[in-house]
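[1] Fold the following and give me the result.
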Amino acid sequence: MLTIAVLLLFFTGIAHSYLGERYILMRLFKRDNLPQLFGGTRFTTGTLRFVWHLLTLVWWGIAAIVLLASGKPVETRTVLQVFSIVAMVSGLFPLYFTRGRHLSWIVFFAVGALLWFGYPR
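    Reported below is the predicted structural model:
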């Protein structure tokens, strides 16, 4: 059952990103009344795009934890490392989609580092 849950989370993530990009975001971005933040709509579309795909990444992080927990206890350190990786990759999204103008990347990288190095060795 856990394997099925992991597969559902993984494929839901793929469907969410692909179908959302194709049928929601692209149609939304063709509108001429998007907010023009920082002088244009590029920041707005980039922010919406990275937040949309961030959900997929979080689902995949949950899937990784469930997969690791299948049949055995998971160490706290392992859970923190998985969430650290999710946070670090999350930080890449605003860097790429908004060219770093959305400053959430700073928080994501800080959280990722704190989770990775914060657990006592």
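[2] switch to C-alpha atoms for all contacts and neighbour counts from now on
    Will do.
[3] tell me the centre residue of this protein?
    L54 (2.6 Å; Cα atoms, centre = their mean).
[4] That one and L92 touch, don't they?
    No - L54 lies out of contact with L92 (Cα atoms under 8 Å); the separation is 10.2 Å.
[5] circling back to that earlier point, ok, the residue nearest to the centre of the chain - contacts?
    L54 is in contact with 90, 93, counting by Cα atoms under 8 Å, 6 or more residues apart in numbering.
[6] this one as well, want them side by side:
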Amino acid sequence: MEDYISGDDSKLNLPYYFIHAILSFQIEDLEIGISKRIIEDKIVSLKKGDSLIRQTDFNRFFNHMVDYQIRKDISPPLFEFDKGNQAIKIIDSTFIFFIRHKNREELLNCFCKPTRE
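    The predicted structure is shown next:
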């Protein structure tokens, strides 16, 4: 998760807010997939009025999710965006096992909120 968040050069900090949103959902929902729209709404609520995220920003982020993970040397990828169903899934079973057995609140506290907005 740290690699996923680190080095984001955009002002939107979508990787940080995406991880924060993902950790708020039930494991079972993450395994079958969470609607892109639901995750977008969650990210907007987490940002609480900080810099506006346009729909094109979300589309770019989700459509390039696997490429982003490859660039970050995250192997195997943790997340996948299913364009047909417009849903995000966790595709790495070890990551599912990890978050199933960790206190998610503690995980969230490991990552500082980005200061650049």
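[7] Just give the TM-score of the two.
    The TM-score (TM-score structural alignment, normalised by the length of structure 2) is 0.26; 59 aligned residues with a Cα RMSD of 4.8 Å.
[8] coming back round to it: and the residue nearest to the centre of structure 1, helix, strand or coil?
    helix (DSSP: H, G, I helix; E, B strand; the rest coil).
[9] and it, how far is that from G46 of structure 1?
    Using Cα to Cα, to the nearest Å, L54 of structure 1 is found at 12 Å from G46 of structure 1.
[10] again with M88 of structure 1
    From M88 of structure 1 over to G46 of structure 1 the distance is 18 Å, taken as Cα to Cα.
[11] cool, V86 of structure 1 as well?
    Computed as Cα to Cα, the V86 of structure 1 to G46 of structure 1 distance reads 19 Å.
[12] got it, and R27 of structure 1?
    Taking Cα to Cα, one finds R27 of structure 1 at 14 Å from G46 of structure 1.
[13] so who does the closest residue to K47 of structure 2 other than its chain neighbours touch?
    Closest residue to K47 of structure 2 apart from its sequence neighbours, by Cα to Cα, 6 or more residues apart in numbering: Y17 at 7.5 Å. Residues near Y17 of structure 2 by Cα under 8 Å, 6+ apart: 43, 46-47.
[14] could you dump those to TSV with distance to I90 of structure 2?
    TSV is the format used below for the contacts of Y17 of structure 2 (distance: Cα to Cα, whole Å):
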residue	distance to I90 of structure 2
I43	17
L46	20
K47	22
